[in-house]
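Visitor: show me the folded form of this:
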Amino acid sequence: MAETMDIVERHEWEVTEEYEGERLDKFLPSFHEEWSRARVQDWIRDGFVRVNGQVKKSNYRLKQGDQVVFDEPPIAELEVAAEAIPLDIRYEDQDVIVVNKPRGMVVHPGAGNETGTLVNALLAHCKGELSGIGGVARPGIVHRIDKDTSGLLMVAKTDLAHQSLVEQLKEHSVERVYVAVVHGVIPHEHGTVDAPLGRDPNHRQRMTVIHKNSKQAVTHFTVLERLKNASLVECRLETGRTHQIRVHMKYIGYPLIGDPVYGPKKNNHPITGQALHAKVIGFTHPRTGERIRVEAELPADMENLILTLKMK
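Guide: This next block holds a predicted model:
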């Protein structure tokens, strides 16, 4: 079946010692947070996953040196529906749209999130006029922010815009400024975290600072205000890795308040999800060459959190 069906992307791995004895259906989700185990089991059953050229069962135990190939199929022949979901649009023209995403909204459809995403809303607003480079499930999407991070996201309406924005991201010429509230009082005014990020080998749906199988990651931060056992900080991304700010701030001892993955297990603060907001996005317009800079104020839940921490 996998040989006759279109695929989105081919993924290949050589099994290392750390994965010796791992079940096949647990191995794949380690490399992508949106691949649920149930979905992976369906892919294995339907023949999209091969080990040493052969189809195996989900409970196959991997051996060091095994060659695993996964031909990722389109999401259930996905036909993403346009949904009339309100959007907070901060900039729009014929090429680009910048949206202020609320906390709790997923950016694009995936396993377990086929509706209610930003893409569903964009399809309705733009009447389908979005770049197709990202595929059927991700039209217009050139970068993402986490579900529980609020703030600005730039979206491409045309393939020209998509290619230009992706190139600017690669060149680190896109200005991305975030505001976060972290545990602890940071004593110095400024700092830079230059620490490579990769999958955590012990909790592989998380990221961690690690030198093996990692990518360079650089975050610059400034303390905006010191609060009660907390700090309000501005973070500027030099690179844009998965969970970068969340992992880097934890790494230096100041995890984000409300972060369910990298923060303390118990959250006693009035916010659901990490206190992180993408406040500024700046880029060169793909068509005109003009520098565009968009800013979005902090959402009400973060303002409330800051006020609460000031009153303590």
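
Visitor: going by C-alpha atoms from here, please, whenever you check contacts or count neighbours.
Guide: Will do.

Visitor: helix/strand/coil for residue 166?
Guide: Per DSSP: H, G, I helix; E, B strand; the rest coil, the secondary structure class of residue 166 is helix.

Visitor: give the contact list for the closest residue to it other than its chain neighbours.
Guide: Closest residue to residue 166 apart from its sequence neighbours, by Cα to Cα, 6 or more residues apart in numbering: residue 142 at 6.1 Å. Residue 142 makes contact with 134, 154-156, 162, 165-166, according to Cα atoms under 8 Å, 6 or more residues apart in numbering.

Visitor: what's the local residue count around residue 57?
Guide: 17 (other Cα atoms under 10 Å).

Visitor: quick one: it and residue 43 touch, right?
Guide: No - counting by Cα atoms under 8 Å, residue 43 is not a contact partner of residue 57; they are 10.4 Å apart.

Visitor: mind putting the contacts of residue 142 in JSON lines, neighbour count, distance to residue 191 and secondary structure included?
Guide: Below are the contacts of residue 142 laid out as JSON lines (neighbours: other Cα atoms under 10 Å; distance: Cα to Cα, whole Å; DSSP: H, G, I helix; E, B strand; the rest coil):
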{"residue": "134", "neighbour count": "16", "distance to residue 191": "35", "secondary structure": "coil"}
{"residue": "154", "neighbour count": "24", "distance to residue 191": "27", "secondary structure": "strand"}
{"residue": "155", "neighbour count": "25", "distance to residue 191": "30", "secondary structure": "strand"}
{"residue": "156", "neighbour count": "29", "distance to residue 191": "33", "secondary structure": "strand"}
{"residue": "162", "neighbour count": "26", "distance to residue 191": "32", "secondary structure": "helix"}
{"residue": "165", "neighbour count": "24", "distance to residue 191": "28", "secondary structure": "helix"}
{"residue": "166", "neighbour count": "16", "distance to residue 191": "27", "secondary structure": "helix"}
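
Visitor: Proceed likewise with the subsequent sequence, for comparison:
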Amino acid sequence: MKKVEHLVSSEENGERIDKLIASLDEQWSRSQVQQWIKAGFVEVNAEQVKANYKCQTDDEIAISIPEPELLNVEPEEMDLDIYYEDQDVIVVNKPKGMVVHPAPGHPSGTLVNGLMAHCKDLSGINGVLRPGIVHRIDKDTSGLLMVAKNDLAHERLVDQLVKKTVVRKYVALVHGIIPHDHGTVDAPIGRNPADRQSMAVTEKGKHAVTHFSVKERFEQFTLAECELETGRTHQIRVHMKYIGYPLAGDPKYGPKQTISADGQVLHAGVLGFQHPRTGEYLEFNAPLPQYFVALLNKLRQND
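Guide: Below is the predicted model of the structure:
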């Protein structure tokens, strides 16, 4: 059983214990934390508490995390849009609405389930539930992902991400008219202290840089290309909101009055990296999905 300890800060004073603990690790769901509390795996100042306990500054939280159940990712036959594949790496174009790997609430129907049916040789560095996954894109973001088929490829691809040599360009539709043609957002991203289920620009966050350029302007929207220098959770969505141009359709970071698009209008269109074995530079381009094209055509007609 793994033990995690946390000292409640003044910023966390008054927060429910279940909500606070769930915010400590993005892999922990609130319902899962509530089960731990009910089972007696959580103590505050060496005493058990209920899920609605309001934390106090300097409370000492001790979490005894039970060993996870052994899970098997079931292979599922899918019509994957594969752009490239060899013995080391797969480049796949993920559709909007598909989760990358199994997690609480999404045990099946994920990209990993499809990859497991497509090929058995995926790297094991990220464990049973995330075989081969080097980087992720959100459920409602479409576009290109590189997947490692062995541990050597995984390590070398991750090294390129760390060294910021991987080219990742996204096409985004944002609210508002961006007046300048090019720009860079250099602002640290971390957990939102006011909403632990979301990210925000915060002083205590991790270094994050997004470059953007305007591709087309509409009456109330701007089409932009965003290039990642770093790869923080929800980076483009958070950065564009931070500068006043939130993504269209974004239920978490966008305005309530937005277009109907079943999530943020964001597409990972360009992916470039050095092949993990040969060192050859590979770059792939995935066209905008049909819903994105139709939406742009509608905006052009309205203008």
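
Visitor: ok, so of the contacts of residue 142 of the first structure, who is nearest residue 292 of the first structure?
Guide: Closest approach to residue 292 of the first structure among these (Cα to Cα): residue 154, at 10.8 Å.

Visitor: need the counterpart of the residue nearest to residue 166 of the first structure in the second structure.
Guide: Mapped onto the second structure by TM-score structural alignment, residue 142 of the first structure lines up with residue 134.

Visitor: which residue ranges form the strands in the stretch 101-250 of the first structure?
Guide: Remark: strands assigned in the stretch 101-250 of the first structure by DSSP state E, counting those that start in this stretch are 150-156, 175-183, 190-194, 197-199, 207-209, 218-227, 230-237.

Visitor: in the longest one, which residues are buried?
Guide: So that's strand 218-227 of the first structure. Neighbour-count burial for strand 218-227 of the first structure flags 218-223, 225-227 (criterion: 16 or more other Cα atoms under 10 Å).

Visitor: possible to save those residues as a markdown table with distance to residue 237 of the first structure?
Guide: Output for these, formatted as a markdown table (distance: Cα to Cα, whole Å):
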| residue | distance to residue 237 of the first structure |
| --- | --- |
| 218 | 7 |
| 219 | 5 |
| 220 | 7 |
| 221 | 9 |
| 222 | 12 |
| 223 | 15 |
| 225 | 20 |
| 226 | 21 |
| 227 | 23 |
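
Visitor: which residue ranges of the first structure form helices?
Guide: Remark: helices assigned in the first structure by DSSP state H are 24-27, 37-45, 118-125, 159-170, 244-251, 300-311.

Visitor: list the buried residues in stretch 202-214 of the first structure.
Guide: If you call a residue buried by 16+ other Cα under 10 Å, then stretch 202-214 of the first structure has these buried ones: 204, 206-210.

Visitor: typo on my end, stretch 273-281 of the second structure
Guide: Across stretch 273-281 of the second structure, burial judged by 16+ other Cα under 10 Å covers 273-276.

Visitor: nearest spatial neighbour of residue 238 of the first structure, skipping sequence neighbours?
Guide: Using Cα to Cα, 6+ apart and skipping the chain neighbours, the partner closest in space to residue 238 of the first structure is residue 218 (5.4 Å).

Visitor: now which residue in the second structure aligns to that neighbour?
Guide: Mapped onto the second structure by TM-score structural alignment, residue 218 of the first structure lines up with residue 209.

Visitor: I'd like the distance between that match and residue 192 of the second structure.
Guide: 18 Å (Cα to Cα, to the nearest Å).

Visitor: got the contact list for the aligned residue in the second structure for residue 276 of the first structure?
Guide: Correspondence of residue 276 of the first structure to the second structure, assessed by TM-score structural alignment: residue 266. Going by Cα under 8 Å, 6+ apart, residue 266 of the second structure touches 140-142, 170-173, 247.

Visitor: how about residue 266 of the second structure, nearest residue that isn't a chain neighbour?
Guide: Excluding its sequence neighbours, the residue lying closest to residue 266 of the second structure (Cα to Cα, 6+ apart) is residue 172, at 4.6 Å.

Visitor: likewise for residue 183 of the first structure?
Guide: Using Cα to Cα, 6+ apart and skipping the chain neighbours, the partner closest in space to residue 183 of the first structure is residue 230 (4.6 Å).

Visitor: so what's the one you found up against?
Guide: By Cα under 8 Å, 6+ apart, residue 230 of the first structure lies in contact with 181-186, 309.

Visitor: again, 7 Å this time
Guide: Contact analysis of residue 230 of the first structure by Cα atoms under 7 Å, 6 or more residues apart in numbering lists 181-185.

Visitor: Serialize those to TSV and add fields for neighbour count.
Guide: As requested, the contacts of residue 230 of the first structure are arranged in TSV below (neighbours: other Cα atoms under 10 Å):
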residue	neighbour count
181	28
182	28
183	22
184	18
185	16
